[in-house]
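Undergrad: take this sequence and fold it.
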Amino acid sequence: MLHAGVDIGSKTVKLVVLDDDRELLYDSYERHLSNVRETLGYTLARARMRFPEERMTIGVTGSAGMQFADLLDLPFAQEVVAARTAVERRIPQVDVAIEIGGEDSKILFLTGGEELRMNSTCAGGTGGFIDTIAGMLDMNAGALNYCAHGCRTVHAIASRCAVFAQMDVRPLLNEGVPKEDIAGSVFDAVAAQCIAGLACGRPISGTVALLGGPLHFLSALRERFRLRLGLDDAHLEVPPDGHLFVSEGAAFEAWDSVPYGLGELIGRLESVPWDRGATLERLPALFATDAEHDAFVRRHAALAAPRADLSSAEGRVFLGIDSGSEAIKYVLVDEQGRVLRTYYERSAGSVVEAAQAMLVDLWKHLPLRHDGTLAVEVAHACVTGYGEELLKRAFALDSGEVETVAHVRAARELVPDADFILDIGGQDIKCVWLRDGAVDDIVLNEACSSGCGALLSGMAWSMNVRLDRFLEAAVHAQRPVDLGTRCTVFMTSRVRHAQKEGAELGDIAAGLAYSVVRNAVYKVIRARDAASLGRRVVVQGGTFMNDAVLRAFENLYGAEVARPALAAHMGAYGAALIARDRAAAGGRSGLLSRAKVERLASSKRTEVCGRCGNACRLTVTSFDDGDAVRTFTVGNRCERGLGDGAEDNGLPDLFAYRYKRLFAYRALPEDAAPRGAIGLPRALGMYDLYPFWHTLLTRLGFRVVPSRLPVAVLRGQALETIPSESLCYPAKLMHAHLVELAERGVPAAFLPYVRAEGPEGWSCPVLAGYPFVLDANVGFVHERGMRLVMPQVEAVLGDDGPDGRLAAALQEALEPVAHGLGLEEVERAARAAACEQVRFRADMVSAGRAALALMAERGVPGVVLAGRPYHGDPAANHAIPGLLRSYGFAVLTEDALPAGTCSGGAGKGVSGPAKGGRQGEAVGGDAAPVRAGSADDGGTSRWEHPARILRAARFAAGRDDLEFVVLYSFGCGLDAVTVDQARAVLKKRGRSLTALKIDEMVDLAATRIRVRSMVAAREERLGRGDAR
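TA: As a prediction, this is how the structure comes out:
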């Protein structure tokens, strides 16, 4: 008897045939490109050629398998169960098995208590993720694997979904990071995601098997798993048929079922009726008739920039370049602003090479006089986009401009009465509101690019269809599929479902066009309705060159909008106009000549920066044009890494001051600490209450040992202990700090549960309850013998000193490590600790007053950089405070603002109602407490730290010399609400908010765009003379 197993996954169809001795007789591994039914029929037909008459039991598994098991009346096994069965039969010596598929991954703990786990809906850390990034780099997975073996430097890349990863990869490409390093970093990110997202805090130990297609075919990926898990050859199992294990498991699960001939099965597959897409929800067609489409095309072709013939041009010309996330463009204009030539090509992951080809095209098309000299002279070249700094250095361009400003400049040139501009590019969305022709507000997508062109191009690529054909089909679709407005990865699942239901290509493409604009309007702009955007709306960017996307937006908006004929070139067009504005009379561009462009050579080296404590690993690219060498540096977390010798501007950075002041406490010498050592992990709540806890424990006779990770790294034991991939990054960092203390042999760690810091506001649930999460997941720490001291504290500080319930809770928790500890001793220590916490907060307010005074004296602006206290961790804030300071801003924290601005919650003189004044008003130097419902602008919160942010927003909104920037973490529901509340507070005063969403991704390129956009909006606001 023969036994077959079929695994119908999200990307492939696998079939195996075994004999009674479990020997593999036949196997097939085919990508189905979403044509699942056809590929299954082809796979079975090929197997029938080998086994024309034999009968066999047949089991089915896989994410797409259940539907076909039902259609063919075959036994179905859930894929995790099938994987376990195969491992038990094939490699019973294994303790843990990790299997990666096209859009799912699994981990099987087979000893020490069996657990079978599978990833969530998100396809991060899977083969589909690898395929997406490989396509972005213009290669397949095999070529990515080859590149990864040459990796020398691993960069931080998020792998929880391909969309976020592209936000990391694109800046690396635009900054000239070698593809080898990017490929290795992608595989490292996949390994990290699988370990953290699947193990969820359970140690991966013993013998580990690596299974599934990606781990079978991609040797560099296997190596990254081996390094991440610290495995030697004796504890690593890589079966030669590991990519077929799940299908073999299906065969084992159906071992005793009814046998069939393959011919019988093929006949049944062909005869089963299939109602294509009957269960799918539908949307209105983009165009009701062809005539409607024709009228639409004519209308949008009318908005064109003035043009002139380049071949007859003379005199000075001006070059604008846009190095975008997916393509590189240029526009050349004359002194009248007429367009002489345009250029558009995909960068295909090689920005410098693409720019070389672009500039050769420019020089090749410039007209010549009869004597062979150029008839025109490039007077100025301006560049914008993600690759701005790289191309400026590589090709000696004259200036750069942030892309929001370039796009606004172009739009105002063509549509002077525009009051709203929406630009959707490959990976970003720019929304600009104009008032009286000047910028009134700017909003950019925070990180996710699910409403951008990358979604459409990625979907087309995954379906093996050219993008132009994909979108042309959308235009003519009559029954678009409603794919929702959620994250790209979840929409991918909806697309897969639609394909399995038999939806037509055009219906899916049109549904995606609707999804892109819905995400832009409702997720990024967060408009109540599309009509609230403005009266005269201009849309631009490469994505809007697609008629399907534009029509979907007009249908949603409910009116006609303006799309310039240069929509895909608007960044370059704006840069060209800016170049014309900036060109000096009679000046000449420093742009490299054609000969220098063609012979430009580059080389790279890596070095560790020693200019500050970050110790960044830098990639330095040298560009040699034969006459001069220019360098470009990436990897620096602060401006010192550029090594350009720029002097410090002397502006206050209260983030740096706070960090230094917060941890400026000395520990007792060993001989002066009768109760021994106790560790304080410098993460989460310690960034607010460290002065309190350090003082209290020192007064009780402990030698306080702080963790020493100025820039924590989540690797090894720390990574394995994280219980959920959806945790915010600051919570994940707590694991690194605790593991570091355990590795140093610290006997105990102090991890208080704090429900509220003061009487008026609650602590974040994650921040408050995280000690219990750690206790349940840090097996490594317990194995090292470290005791976790976890007092449960209702409140730390009252209106007049420490909370009255505090001492008893501390005495009970500390008793096991401090025998004979008396209640009165704890009470005395708590009073001293409360006084020190008051002193710390008073010092912060004093530093804030000094900073505001210096701003007034020097006439410089400042930024209130708000966020949670733990965003003061250098690992969490990625040197963003220093970046803001480098743009000429003094940087203030929300707890450094004058009293009455933020919650004191720190005892007498700092907390408590302001006597004789309104809530939030500075009276006698005292701060008012946080009270629900105290504001008339909707900005209230019962949560301690969100309330501080809202008070800080009110303070910044009332001062022309302050901008408001808020840091918030992925996965934080409270912060997501708080940011919207703060934005409303500022908007009521005619001011805007800049939100920077942060986690382990270190993408300062995107942050710089947001900061420079804020600067541009500020300049426009002040130039217009707005008082608020």
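
Undergrad: hey, let's count contacts and neighbours off CA atoms from now on
TA: OK.

Undergrad: please enumerate the strands of the stretch 501-650 of the chain.
TA: Assigned by DSSP state E, counting those that start in this stretch, the strands in the stretch 501-650 of the chain fall at 537-540, 601-608, 617-624, 629-634.

Undergrad: again but with the stretch 251-400 of the chain, I slipped
TA: In the stretch 251-400 of the chain, the segments counted as strands under DSSP E, counting those that start in this stretch are 260-261, 315-323, 327-334, 339-346, 376-385, 399-400.

Undergrad: one more sequence to fold, the one below, so I can look at both together:
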Amino acid sequence: MKYKIGFDIGSTTIKAVVLDEYNHICYKSYERHMAQVRQKALDKLRELKCYTKEPFQFAISGSGALGLCEQGNIPFVQEVFASAQGVHTFFPETDVAIELGGEDAKILFFKGSIEQRMNSTCAGGTGAFIDQMASLLDMDLSQMNEASLHFHRLYPIASRCGVFAKTDIQPLINQGVDKADLCASIFQAVVDQTITSLAQGRKIEGNLLFLGGPLYFLEGLRNRFKETLKMEEDQITCPETAIHFVALGAALCAKESFTFEQLEQKLLDLVNQPITLEESSPLFESEQDYEDFMKRHRSHDVQHASLKEYKGKAYLGIDSGSTTTKLVLLSEDHKILYDSYSSNKGNPLDVVLKELKTIYQINPDICIGGSYATGYGEELMVHAFHLDGGIVETMAHYTAAKAFNPDVDYILDIGGQDIKCFKIRDGHIDDIVLNEACSSGCGSFIETFAKSLGYDAKEFAKIGLQAKHPVDLGTRCTVFMNSGVKQAQKNGASMADISAGLCRSVVKNALYKVIRAKNKENIGKNIVVQGGTFQNDSVLRSFEMELQREVIRPSIAHLMGAYGAALYAQDLHPENSSLLTYDQCCQFTHESKSIACQGCTNHCSLTVNTFFDGTVLVAGNKCDKMIKTKKNNLNLPDLYKDKMELIHQYIDKYKHEKKIGMPLVLNNYDLLPFWSAFFDALDYEVIWSSPSTKKMYHQGQQSIPSDTACFPAKVVHGHIEQLIGKVDTIFYPCMTYNINEKQSDNHYNCPLVAYYPEVIAGNMDLKNTKIIYPYLSFDDVKTFVNALILHFKKAGISFTRKQVLQALDKGKEEYLHFKDQLVQKHMQAVAFARDNHYPIIVLCGRPYHLDPLINHQMNQLLTQLGFVVVSEESVPRLQRQKVNVLNQWTYHARLYQAARYVCENEDMNLVQLVSFGCGIDAITTDEVRDILRKKDKFYTQIKIDEIDNLGAARIRLRSLKEAIAQKEGR
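TA: Coordinates of the predicted model:
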């Protein structure tokens, strides 16, 4: 009997399969290797002596095996080839195979020639992603799977990156959303990631094979795939070998023969390979160096007092963060009577309730003079426990930092998944930076690595202090860092060197990816660092070494948000706090249910929280419709809302028997008045697609060919799907140039905006609907007319030259009228704001940022905060001014004009909306910021994507409001 052995060494596990000469499985195993790849492979080979005879054929596959095979001269099989071989042998009827691993995700298409798609730079939508989410919910995978089978409602959750997902999930946890709904929503996010990012426009259809651990173990995940892809049960197969399939394929592909002695010696040589160390300086040169460091930081301490014996008023601060909840109870002379720092474990309310009971039990007579909350769960805490109020995180941290250094000019707070940096100038917050797209500079980044290597976070941090040669892992995302760690381990780096290297990477990511510091002078001279991550002495030391400057880390760095909230509560000096009493805490109950708001077509997913005393908190809403609140419901002027109303008037204005479809996307949000009037003159009614919805986006996601396109471009596919079948012909022209507004060196469209019609025509199944997508330019009337006549003639529609010229004139006239209306509404809004003393925000972006799905109704959030909102295109045209960049894009020129306009008006500030992934905005953001800073104006940037959680945006905008108030002395 001849045997074949295949190993699959992945990012987190090692799988082994033994086949006999008839391809029957004699043995299979699936185990985590805890990054000890070489030793685990050797142990596994020794174990297999009982299951096979020699000589045997052997091969290895998997993302963690290539280096091992190269150094040991062991046969390697590319994992996609191994999977394909397994499919052909055991499941030849398969059309598509989806394999999800620890950090790898793959799709294989078997119709026609074999084609594979694989993740490259992100582990979103993989097993590692699901593991992170399970940890956040304080559940194991089996609990998560079981819960998902009983869900009632799905919530939109990002899957591209763990930081996005955590940012979406944490507020839902804080709002009290049912865990069953969260688990199913996380699985749905994995499905969406697979369809949009991996399939990249190719449809998943026919017979589907599920492979890999997540799909094998998680029935709830398989169900989400089945329902999303609308497949029948008999189309889907998830074999018993799903978790061993690459190893099975490697065994099938094994050709080279070995004896146990030969192969064991090769693996033993790899285990004993000499260590290769990098040349790098240690964190501490000596024990005395470390002692001096600790002594200096111990000096920034806070005094404590006995809660049990305290008689005066006390002040409570609660910081409900993304992964942890912090409480601080202060005496009247600012001594800490009680503090706590706890993991949320998926339910921050239970954490706070337990701590409040403990406070009352220690001192039943305690008199709470004031209580305030901050953090992501601020609103939930205020309503649940009847706190006196809430304070935005940035102000809470600034208030705390001033207690340690009144001259503080820079604060850096690194939490579990958040980085917050604020620069202080003249006693007020001048600039705020938050991480938006990456968690690699945060505490959860180190914690996740520590767990994957078999350590808890504190133990892993201490190990780093002993490093002699910290590994240089650079400033990269978690996926690449995983590869770097594996390479370091392969080279023999110690756990201490890896720990210290990761801590240095956290610091570099924070400084160079989030803050984008050009030099240390940009940071400040009086720096206070805080947040749980800076409790890690290795991170703190790395930060000081990188800056070559000493900083202040308070002894309560991990409690600074709660400490600042408590100080803020004391400053207000309320007579008595409305905080729940001990008896009320004992009666406390909380129920939540999910509903869909029917107030408008957005149908926001709302969570209705009901507490023991009848208090109700509705969370998840983007406006105040259908919800009774104590907020000022004054309908403040909002140019975004006004423009949308004007657009709807155009949609309903022209009626004709002949119809032509156009998608309401990208530059059509600017040109809709033109095209509506243009086709009206030709006796055609334009059937515009409706404003974007999540449902529409998902209807088109299978035809999106690139994950790197911005969300506004991805949405186009859903709009086209909506028009297919409604009209016989869709008109969607390519436009290299915009209308020339004579405010820039040239007037280009962004390439995606200009040529996305080509993408649609080349990647979508339009069925029987025709699409006309000529290249048009308003600058060349002759070419415009000829191209339009020619392309419509090909579609069987005839226009004369005279008709098109007349239509062109009418379209331009209506376009200019539309722009004049916007300027008039702008002037009316400004007059109202000044008459009634409201601050004004110029909310800048692109025309398509008017789409409510794309802007996530940021304009409504601003009006709720008490701002009058105008838009960049409504700004009266100023005299053209020189900028420091090549000014060749029409929409960019509007941004620069708006920034100049804001600088000339004391009561205005600017907020810029940027679509995540927009390369061109890397230029605009810096230029707009420079224009504003020269006139001492705040610059606020909001990055937006398909995920509509407003947590980070709300923090930023509330901070802007507080900073404006501080600057004005209020």
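
Undergrad: can you pull the TM-score for these?
TA: Overlay of the two chains. TM-score (TM-score structural alignment, normalised by the length of the second structure): 0.96; 964 aligned residues with a Cα RMSD of 1.9 Å.

Undergrad: out of the strands of the stretch 501-650 of the first structure, deepest packed?
TA: strand 537-540 (a mean of 23; mean count of other Cα atoms under 10 Å).

Undergrad: go through the second structure and flag its longest helix.
TA: Counting residues, the longest helix found in the second structure (DSSP state H) is helix 801-836.

Undergrad: what's the next helix or strand after it aligned against in the first structure?
TA: Note on helix 801-836 of the second structure: by DSSP states H and E, the next helix or strand toward the C-terminus is strand 840-844. Aligning strand 840-844 of the second structure against the first structure (TM-score structural alignment) gives residues 862-866.

Undergrad: which strand or helix spans the closest residue to Ala128 of the second structure other than its chain neighbours?
TA: Once flanking residues are discounted, Ala128 of the second structure sits nearest to Gly102: 5.1 Å by Cα to Cα, 6 or more residues apart in numbering. Of the helices and strands defined by DSSP H and E, none includes Gly102 of the second structure.

Undergrad: number of nearby residues for the counterpart of Gly102 of the second structure in the first structure?
TA: Aligning on TM-score structural alignment places Gly102 of the second structure opposite Gly102 in the first structure. Using other Cα atoms under 10 Å, Gly102 of the first structure has 22 other residues around it.

Undergrad: Gly102 of the first structure is in contact with Gly125, isn't it?
TA: No: in terms of Cα atoms under 8 Å, Gly102 of the first structure does not count as a neighbour of Gly125; the distance is 9.5 Å.

Undergrad: at the geometric centre of the second structure, which residue sits there?
TA: Most central in the second structure under Cα atoms, centre = their mean is Phe164, positioned 2.4 Å from the mean C-alpha point.

Undergrad: chain neighbours aside, what residue packs nearest to that one?
TA: In space, Phe164 of the second structure is closest to Ala158, 5.5 Å off (Cα to Cα, 6+ apart).

Undergrad: so how far is Phe129 of the second structure from that neighbour?
TA: Relative to Phe129 of the second structure, Ala158 of the second structure is positioned 11 Å away (Cα to Cα, to the nearest Å).

Undergrad: looking at the two, which one has more neighbours?
TA: Neighbour count, other Cα under 10 Å: between Ala158 of the second structure and Phe129, Ala158 has more, with 28 against 21.

Undergrad: to which residue of the first structure is the more buried one aligned?
TA: Taking TM-score structural alignment, Ala158 of the second structure has Ala158 as its aligned residue in the first structure.

Undergrad: what about its match, which SS state?
TA: Classification of Ala158 of the first structure by DSSP: H, G, I helix; E, B strand; the rest coil places it in coil.

Undergrad: how close does it get to Val190 of the first structure?
TA: 9 Å.

Undergrad: ok, Glu114 of the first structure next?
TA: Between Glu114 of the first structure and Val190 of the first structure the distance is 24 Å, computed by Cα to Cα.

Undergrad: which one's more surrounded, the two?
TA: Neighbour count, other Cα under 10 Å: between Glu114 of the first structure and Val190, Val190 has more, with 26 against 10.

Undergrad: residues in contact with the closest residue to that one other than its chain neighbours?
TA: Leaving out its chain neighbours, the residue that sits closest to Val190 of the first structure by Cα to Cα, 6+ apart is Gly125, at 4.3 Å. Taking Cα atoms under 8 Å, 6 or more residues apart in numbering, we find Gly125 of the first structure in contact with 105, 159-161, 189-191, 193-194.

Undergrad: then Ser605 of the second structure?
TA: With contact set as Cα under 8 Å, 6+ apart, Ser605 of the second structure has these partners: 155, 594-597, 620-621.

Undergrad: residue in the first structure paired with it?
TA: Residue pairing (TM-score structural alignment): Ser605 of the second structure is matched to Arg617 of the first structure.

Undergrad: tell me what angle the stretch of helix or strand Leu671 of the second structure belongs to forms with helix 801-836.
TA: Per DSSP H and E, Leu671 of the second structure falls inside helix 668-681. Angle of helix 668-681 of the second structure versus helix 801-836, following axes from the mean of the first three to the mean of the last three Cα atoms, to 10 degrees, is 130 degrees.

Undergrad: what about helix 668-681 of the second structure, how far off from the first structure?
TA: Averaged over the aligned pairs, helix 668-681 of the second structure sits 1.4 Å from the first structure after superposition, using mean Cα distance after the TM-score superposition for the first structure.

Undergrad: mean shift of the next helix or strand after that helix relative to the first structure?
TA: Following helix 668-681 of the second structure in sequence order, the next helix or strand is strand 684-688 (DSSP H and E). For strand 684-688 of the second structure, the mean deviation from the first structure after alignment is 1.6 Å (mean Cα distance after the TM-score superposition for the first structure).

Undergrad: so strand 684-688 of the second structure corresponds to what in the first structure?
TA: So strand 684-688 of the second structure is aligned with residues 702-706, judged by TM-score structural alignment.

Undergrad: and the residue nearest to Val190 of the first structure, helix, strand or coil?
TA: Taking three-state DSSP as the rule, one finds Gly125 of the first structure in the coil state.

Undergrad: now the angle between strand 684-688 and the helix holding Leu671 of the second structure, please.
TA: Helix 668-681 of the second structure runs at 160 degrees relative to strand 684-688, counting by the same axes, to 10 degrees.

Undergrad: show me where the stretch 101-250 of the second structure has strands.
TA: Under DSSP E, counting those that start in this stretch, the stretch 101-250 of the second structure gives strands at 105-109, 115-118, 208-211, 236-237.

Undergrad: mind putting those strands into CSV with distance to Gln200 of the second structure?
TA: Converted to CSV, the strands of the stretch 101-250 of the second structure look like this (distance: least, Cα to Cα, whole Å):
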stretch, distance to Gln200 of the second structure
strand 105-109, 10
strand 115-118, 8
strand 208-211, 17
strand 236-237, 21
